[in-house]
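Chemist: Give me coordinates for this.
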Amino acid sequence: MAETDAKAKVKASADEPGPTEIRSYAVRTELTKAGVWLGLALLIGACIVLIQPILLIFAGIVVAAMLDGGTRLLGRVLPIARGWRLLIVCLLLVAFLAWTMLFAGSQIADQVATFQRVVMAQIERLATWASEHGMGNFQLDAKTISDNLAGTVGRVTAAVGSVVGALTSAVMIVVLGIFIAIEPRLYERGVAWMLPMKSRENFYITTARMGFTLRRLMAGRLLGMAVEGVGTWLACLAFGVPMAALMGLLTGLLAFIPNIGAIVSGVLLILVGFSAGTDTGIAAIVIYLVVQTVDGYLIVPMVAKRTVDLAPALVLGAQILLGALLGVMGLALADPIVAMIKVALEREAERNAGAGGKAKPGA
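Modeler: So this is what the prediction gives:
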């Protein structure tokens, strides 16, 4: 009998709440809220600390969109397996880079050696002219300008600012882009697997639209880079502007950054043009205006009709903000980031409108 009572007491004590169990509903609710806010704060802190790898991953996604777009485009004329088409695109890219280095590598290397001297001489002439006309006393040299530029870059640029860091980051971005482009659905399904079942369909629709927009946006960007780079190179050769190959290369590369890239390339082109004389400087201005007109009124509208149409002021504001926070990499990726955010917001607005329309009949 005593043994039976002892077993009953043990069973009863096992069913009783322990000292760590919270029986109060209000306390459990508040602790849940506190846990959510703490987790959100930790997530924001992790994003701030890991902003460099996050941007590198996004840059890899942008590269993957370019490769995927080229693979899809090649599939329209060459009906073979996707893997072979992707391999052809990668080989064509490597062949183009090798041809560029062999064809214009030595010429560009020689021009780079004199480029800084020419630009600094022109800047000093402008500073002298401004001082003579009572606009202030400007003391400009290469060190002052480089220090000012270094002060405007963000954490990410500072982290990859060295030559070794830049090359390493570039290799990581390209390799990551190739891996994503090989099997993009694999990574899409992996991310969707971590989401609730009810959210997966919307996730697939949103990512499909983001991928379409990013491919079109990057296709237009590459087309604009090619038009501006080759056009500037040929025009500089025709009008005798010095360092034609380097000017074409810089203009093409800076065309990846809308708005600001065109301004920087134009300033450099005009400075180099006036270094060879007034007539050459005027020719450089004409070249810049013609190339930017062709890109702005032909290439950009043609691409914008097929992709998300971003307001120039919105893109410029995002470039200023991300450039100040994240440096050159944030500046270069501002346009794709804004495009992806706009697609996501449009999809969310579409869902909310659909949910509102379904709720009205039952109201």
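
Chemist: contacts and neighbour counts: CA atoms only from here.
Modeler: Will do.

Chemist: Could you check which helix or strand contains residue 42?
Modeler: helix 25-49 (DSSP states H and E).

Chemist: where does that helix sit relative to the chain's centre, distance-wise?
Modeler: 30 Å (CA atoms, centre = their mean, to the nearest Å).

Chemist: now the helices: where do they sit in the stretch 1-150 of the chain?
Modeler: 2-15, 25-49, 51-75, 82-132, 142-152 (DSSP state H, counting those that start in this stretch).

Chemist: out of these, nearest to residue 351?
Modeler: helix 25-49 (24.7 Å; CA to CA).

Chemist: Show residues contacting the closest one.
Modeler: Helix 25-49 has contacts (CA atoms under 8 Å, 6 or more residues apart in numbering) with 22, 54.

Chemist: let's see it at 10 Å
Modeler: 21, 22, 50, 51, 53, 54, 155 (CA atoms under 10 Å, 6 or more residues apart in numbering).

Chemist: For the fifth one, the count of nearby residues, please.
Modeler: Residues near residue 53, counting by other CA atoms under 10 Å, number 13.

Chemist: repeat for the second one
Modeler: Residue 22 is flanked by 12 other residues according to other CA under 10 Å.

Chemist: could you measure it against residue 32, distance?
Modeler: 12 Å (CA to CA, to the nearest Å).

Chemist: so residue 273 sits right up against residue 115, yeah?
Modeler: No - taking contacts as CA atoms under 10 Å, residue 273 lies outside contact range of residue 115: 11.6 Å.

Chemist: Show me which of these two is the more surrounded one.
Modeler: The neighbour comparison of residue 273 against residue 115 (other CA under 10 Å) goes to residue 273, with 27 against 19.

Chemist: returning to that earlier point: just say which of the helices of the stretch 1-150 of the chain is most tucked in.
Modeler: For these, ranked by mean neighbour count under the definition mean count of other CA atoms under 10 Å, the leader is helix 51-75 at a mean of 20.

Chemist: tell me the angle it makes with helix 82-132.
Modeler: 120 degrees (axes from the mean of the first three to the mean of the last three CA atoms, to 10 degrees).

Chemist: Alongside the first, I'd like the structure of this one:
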Amino acid sequence: MMGERGSMAEFVRRVLVLIALLALVALTYKMTYLLLLLFGSVVVAVVIRLIARQFERIGLSQGIATTIAVLCIFGALAGLLWIFGGLISSQFALLYEQFPGAATQVQRQLNRWGLDFDLQAVAQAASQQASTIFQRAGGFVLTAGGVLTDMLLVLVGAIFLAANPEFYRKGVLRLLPRSAEPVAARTLDDSGNGLKLWLAGQAVASVFVGVLSYVGLTMIGVPSAAALAIIAAVLELIPYVGPILAAIPAIILGLSVDPTTGLWTLVLYVVIQQLEGYVITPLVQKRAVELPPLVLLFSIFAAGALFGPLGVILAAPLTVVVYIMIQHLYIGQVLGREPKVPGHHD
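Modeler: Alright, predicted model coming up:
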């Protein structure tokens, strides 16, 4: 009789554990968007810490250095907006006005060449596909939120994280068994280091692409060169997919001038990406996480399909962190092999 009661108690305990796990999975799924915002705060906090560390090297305390770093970021954004705000806004307004006419002119040119290609239909199909991907996040977005609310939440969270990162690091480690603390600590440290190296590398690549795009488009004579260069620099943060999306409006505007300008625009973007891929990226990867290209490419599409634009933006840094976690927790602990550490490659 006692044995039957013990078996029943064990069965009930297992059922309760299973229910608790399922509830945790369901809660995590419902809070996916909020967790992505939290990860966005981590990424921004890493940027703040990168800047703050430069001030800490001259003897300033962590709190003062972090405050100065935040003020530097706000000051840089305000300065760029004040100096280039009028130029950039006028360039984007011009781009918005010119693009429909440019697309129509390109369509007429294709018709004159006898090419059976409906550019407008393709553009509408692409727009519908993009809308489908970007609206998948609707179920995850907080109803009381919005873009500005999300940005404010990410920024405030980043400031708190950057002000005292060690406090939150210790808090995470205290949730784990003592036996798992050393591995978890190494994983967290390498994840943070990997994010820093990735962000530094992407910043260099974005500036490189933006400057070359502006110079090249201006020399070729493509309209709205400044706006197109900004688009190219920003979309460079999305590997593989971003450069293709950035090249499309530039090529169409180039073709609206004349076919030769359109062809030179295509050549320009190809050359810039080749230089970025074979010069900048290898230099960056010597000190960063060398992600398998196929993994990174599919992670971007998967994140976009599941979580919308925020998933696309955070896909690459999230893949960096997941890759490092797999190196430590699976390859290192389960397989017993030496994990790859950010900044050290064979």
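
Chemist: ok so, going back, matching residues in structure 2 for the helix holding residue 42 of structure 1?
Modeler: The aligned range for helix 25-49 of structure 1 in structure 2 is 6-30, by TM-score structural alignment.

Chemist: now swap in stretch 284-297 of structure 1 and tell me
Modeler: Counting by TM-score structural alignment, stretch 284-297 of structure 1 corresponds to 265-278 in structure 2.

Chemist: Give me the buried stretch members for the matching stretch, please.
Modeler: 265, 266, 268, 269, 272, 273, 276 (16 or more other CA atoms under 10 Å).

Chemist: secondary structure element for the fourth one?
Modeler: What that stands for is residue 269 of structure 2. helix 259-275.

Chemist: immediately after that helix, which helix or strand?
Modeler: Assigned by DSSP H and E, the successor of helix 259-275 of structure 2 is helix 281-285.

Chemist: Next, the mean deviation of that next one compared to structure 1.
Modeler: Helix 281-285 of structure 2 differs from its equivalent in structure 1 by a mean of 1.4 Å after superposition (mean CA distance after the TM-score superposition for structure 1).

Chemist: How far does the match of stretch 284-297 of structure 1 sit from its chain's centre?
Modeler: Using CA atoms, centre = their mean, the offset of stretch 265-278 of structure 2 from its chain centre is 21 Å.

Chemist: and residue 222 of structure 2, what does it touch?
Modeler: Counting by CA under 10 Å, 6+ apart, residue 222 of structure 2 has contacts 214, 216, 228, 250-258, 261-262, 264-265.

Chemist: conserved subset of the residues you listed in structure 1?
Modeler: Using both residues aligned by TM-score structural alignment, their matches' CA atoms under 10 Å, structure 1 keeps these contacts from those: 214, 216, 228, 250-251, 253-258, 261-262, 264-265.

Chemist: Can you flag the buried ones in the residues you listed?
Modeler: By 16+ other CA under 10 Å, those give 214, 216, 228, 250-251, 253-257, 261-262, 264-265 as buried.

Chemist: Show me where the stretch 201-346 of structure 2 has its helices.
Modeler: Under DSSP H, counting those that start in this stretch, the stretch 201-346 of structure 2 gives helices at 225-235, 241-257, 259-275, 281-285, 293-307, 309-325.

Chemist: could those helices go into JSON lines alongside distance to residue 69 of structure 2?
Modeler: Shown next, in JSON lines, are these (distance: least, CA to CA, whole Å):
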{"stretch": "helix 225-235", "distance to residue 69 of structure 2": "22"}
{"stretch": "helix 241-257", "distance to residue 69 of structure 2": "28"}
{"stretch": "helix 259-275", "distance to residue 69 of structure 2": "32"}
{"stretch": "helix 281-285", "distance to residue 69 of structure 2": "24"}
{"stretch": "helix 293-307", "distance to residue 69 of structure 2": "30"}
{"stretch": "helix 309-325", "distance to residue 69 of structure 2": "21"}
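
Chemist: quick one, which of those helices is nearest to residue 57 of structure 2?
Modeler: helix 281-285 (23.5 Å).

Chemist: Now do the shared contacts for residue 273 and residue 115 of structure 1.
Modeler: With CA under 10 Å, 6+ apart, residue 273 of structure 1 and residue 115 have common neighbours 242, 243.

Chemist: now the strands for the stretch 101-250 of structure 2?
Modeler: Under the criterion DSSP state E, counting those that start in this stretch, the stretch 101-250 of structure 2 carries no strands.

Chemist: re the thing from before, residue 216 of structure 1 is nearest to which of the helices of the stretch 1-150 of structure 1?
Modeler: It is, among these and with distance given as CA to CA, helix 51-75, at 7.7 Å.

Chemist: Report the angle between the closest one and helix 25-49.
Modeler: 70 degrees.

Chemist: so what does helix 51-75 of structure 1 touch, helix or strand wise?
Modeler: Packed against helix 51-75 of structure 1 by the contact rule (3 or more CA pairs under 10 Å, 6 or more residues apart in numbering; DSSP states H and E) you find helix 25-49, helix 82-132, helix 155-159, helix 163-182, helix 184-193, helix 197-239, helix 312-326, helix 328-362.
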